[in-house]
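S.K.: Quick one, fold the following:
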Amino acid sequence: MAEKATIYKANLTLSDVDRSVFSDFNLTIALHPSETIERMMVRILAFCFRAAENLTFTKGLSSMDEPDLWLKHDNGTILEWIEVGQPSPDRLKKASSQAQKVKVFSYGRGMDVWWKTNSAAIGALPKVEIHCFSPDELQQLVALVDKTMNLSVTITESIAYVSNATTAVTISLRELE
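M.R.: The predicted structure follows:
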């Protein structure tokens, strides 16, 4: 019998000064059996950095035809296709054909090798933006994980200040070019 996803709840108070987004979000996040806590937290960070009314988590790892998150127009048009990790240039090319913009939030071991290997092919895709997080900062973020999380996130100058009742961490987002 296949393992089931573990469900996490995140109550976010978001203040994105860079984009003038100030809102509360109650998220339900399914942690796929093959997914790490770190990857789940990167998905939450991606949500925070791209927060919008119609931004939703998808089936993610459970579906090869969907990104981790997407922002859709009311008419079904995909405005933003958001990937987490180190997707192949072919996957990003396919995403570019379906969405107006493609954003990647990369992290983890091997990120430098992935970028060095794929930067030319990805750079040729005009709709694609690649962002990355520091592995050391993400390890600090993992310490905030609980089955039910109450998180305050403030974003300014591409830095996320994430805190719960007892701990605060700083996560820098940088764009790869």
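S.K.: alpha carbons only for contacts and neighbour counts from here, please
M.R.: Noted.
S.K.: mind listing the helices for this structure?
M.R.: Here the chain has its helices, by DSSP state H, at 37-50, 89-98, 111-123, 135-142.
S.K.: Now do the third one and helix 135-142, the angle between them.
M.R.: For the pair helix 111-123 and helix 135-142, the angle between their directions (axes from the mean of the first three to the mean of the last three CA atoms, to 10 degrees) equals 100 degrees.
S.K.: which other helices and strands contact helix 111-123?
M.R.: Helix 111-123 makes packing contacts with helix 89-98 when contacts are defined by 3 or more CA pairs under 8 Å, 6 or more residues apart in numbering; DSSP states H and E.
S.K.: Okay, angle between the helix it packs on and helix 111-123 too, please.
M.R.: Angle of helix 89-98 versus helix 111-123, following the same axes, to 10 degrees, is 40 degrees.
S.K.: and helix 89-98, what does it pack onto?
M.R.: On a contact count with 3+ CA pairs under 8 Å, 6+ apart, helix 89-98 meets strand 99-106, helix 111-123.
S.K.: Residues in contact with the longest one: which ones?
M.R.: Right, helix 111-123. 86, 88-89, 92, 128, 177 (CA atoms under 8 Å, 6 or more residues apart in numbering).
S.K.: Swap in 7 Å and give it another go.
M.R.: 86, 89 (CA atoms under 7 Å, 6 or more residues apart in numbering).
S.K.: Then the first one?
M.R.: Here strand 99-106 makes contact (CA under 7 Å, 6+ apart) with 46, 78-86, 95-96, 127-133.
S.K.: by how many degrees do it and helix 111-123 diverge?
M.R.: With the same axes, to 10 degrees as the basis, strand 99-106 and helix 111-123 are set at 160 degrees to each other.
S.K.: Can you tell me the closest non-neighbouring residue to the residue nearest to the spatial centre of the chain?
M.R.: Residue closest to the average C-alpha location in the chain (CA atoms, centre = their mean): Ala46, at 2.7 Å. Taking CA to CA, 6 or more residues apart in numbering as the measure, Ala46 lies nearest to Phe105, with 6.6 Å between them; neighbours along the chain are not counted.
S.K.: One more, please, to line up against the first structure:
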Amino acid sequence: MAIGVVMHTFDVQLADLDRGVYEDLTLRLGQHPSETTAFLVMRLLAYCLEYEEGIAFSEGISATNEPAVMVRDATGRETAWIEVGAPDAERLHHGSRLAGRAAVYTHRDPAKVLPLWAGKKIHRAEDIVLTSFDPGFVDAVAASVERRNTLTLSVTEGELYLDVNGTSLSSAVHRVGIL
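M.R.: The predicted model follows:
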């Protein structure tokens, strides 16, 4: 772990009614000194909204050959490559080929992120989904994050309801194909 990494603990009650996922999780995330709290929040949201058996965080931004979040099957083979931010087309191409399924979560304006991939070679680009949230939502969540956090996250009919340390927030979950 890098010097200056700040550890955050999240006790999460997850209820994703849209996918039928209900879990109580304790997650520890290291925040690298160059990582914004908004990026940390996006890693956390990507993990929760993609939660399934075999999901794990990578080593963070220092793991240049891994996505922010990945899913592995019982044999250790990667089955989902989940990026955060605005990865380049080559990285998405690699992840989609390696895992068979790729997804991107961003706190940026999708209209500014999507052109980054236009006309680029990306394996199964038609199957890759870009997920974002209402403007200001991620920043509001980031403002509520402390070192130790209690989170209740519910998703129903495409709407995310989140309570972070007593602060209640909500946003639509926006999903678009990258093509």
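S.K.: Would you mind reporting the TM-score between them?
M.R.: TM-score for the superposed chains, counting by TM-score structural alignment, normalised by the length of structure 1: 0.90, backed by 175 aligned residues with a CA RMSD of 1.8 Å.
S.K.: Export the helices of structure 1 as CSV, with columns for distance to Val21 of structure 1.
M.R.: CSV is the format used below for the helices of structure 1 (distance: least, CA to CA, whole Å):
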stretch, distance to Val21 of structure 1
helix 37-50, 9
helix 89-98, 26
helix 111-123, 29
helix 135-142, 22
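S.K.: Please tell me how far the residue of structure 2 most remote from its centre sits from Tyr105 of structure 2.
M.R.: In structure 2, the residue that sits farthest from the middle, by CA atoms, centre = their mean, is Gly119; the gap is 24.6 Å. Note on Gly119 of structure 2: its distance to Tyr105 of structure 2, by CA to CA, to the nearest Å, is 20 Å.
S.K.: hmm, back to that, among the helices of structure 1, which is the most enclosed?
M.R.: Counting by mean count of other CA atoms under 10 Å, helix 37-50 has the highest mean neighbour count of these, with a mean of 20.
S.K.: That helix vs structure 2, average distance?
M.R.: Its matched residues in structure 2 lie on average 0.6 Å from helix 37-50 of structure 1 after superposition (mean CA distance after the TM-score superposition for structure 1).
S.K.: name the helices or strands packed onto that helix?
M.R.: Here helix 37-50 of structure 1 touches helix 135-142, going by 3 or more CA pairs under 7 Å, 6 or more residues apart in numbering; DSSP states H and E.
S.K.: Quick one: residues in contact with the helix it packs on.
M.R.: 37-38, 41, 107-108, 169-171.
S.K.: just the angle between that helix and helix 37-50, please?
M.R.: Angle, helix 135-142 of structure 1 to helix 37-50, by the same axes, to 10 degrees: 90 degrees.
S.K.: what's the mean gap between helix 135-142 of structure 1 and the aligned bit of structure 2?
M.R.: Per aligned residue, helix 135-142 of structure 1 averages 1.6 Å (mean CA distance after the TM-score superposition for structure 1).
S.K.: Onto which residues of structure 2 does that helix map?
M.R.: Counting by TM-score structural alignment, helix 135-142 of structure 1 falls onto residues 135-142 of structure 2.
S.K.: what distance separates the matching stretch from the middle of the whole chain?
M.R.: 14 Å (CA atoms, centre = their mean, to the nearest Å).
S.K.: Kindly report the same for stretch 133-146 of structure 2.
M.R.: Put simply, stretch 133-146 of structure 2 sits 14 Å off its chain's centre (CA atoms, centre = their mean).
S.K.: end-to-end on that stretch?
M.R.: 21 Å.
S.K.: before we move on, what about stretch 111-128 of structure 2?
M.R.: 16 Å.
S.K.: Could you do stretch 156-173 of structure 2 as well?
M.R.: End residues of stretch 156-173 of structure 2 are separated by 10 Å (CA to CA).
S.K.: So what touches it?
M.R.: 16-18, 131-134, 137, 144, 149-155.
S.K.: and what of stretch 21-39 of structure 2?
M.R.: Here stretch 21-39 of structure 2 makes contact (CA under 7 Å, 6+ apart) with 4-16, 40, 138-139, 142.
S.K.: In ChimeraX, how would I select the buried members of these?
M.R.: Buried members of these, defined by 16 or more other CA atoms under 10 Å, are picked up in ChimeraX with:
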select :8,9,10,11,12,13,14,15,16,40,138,142
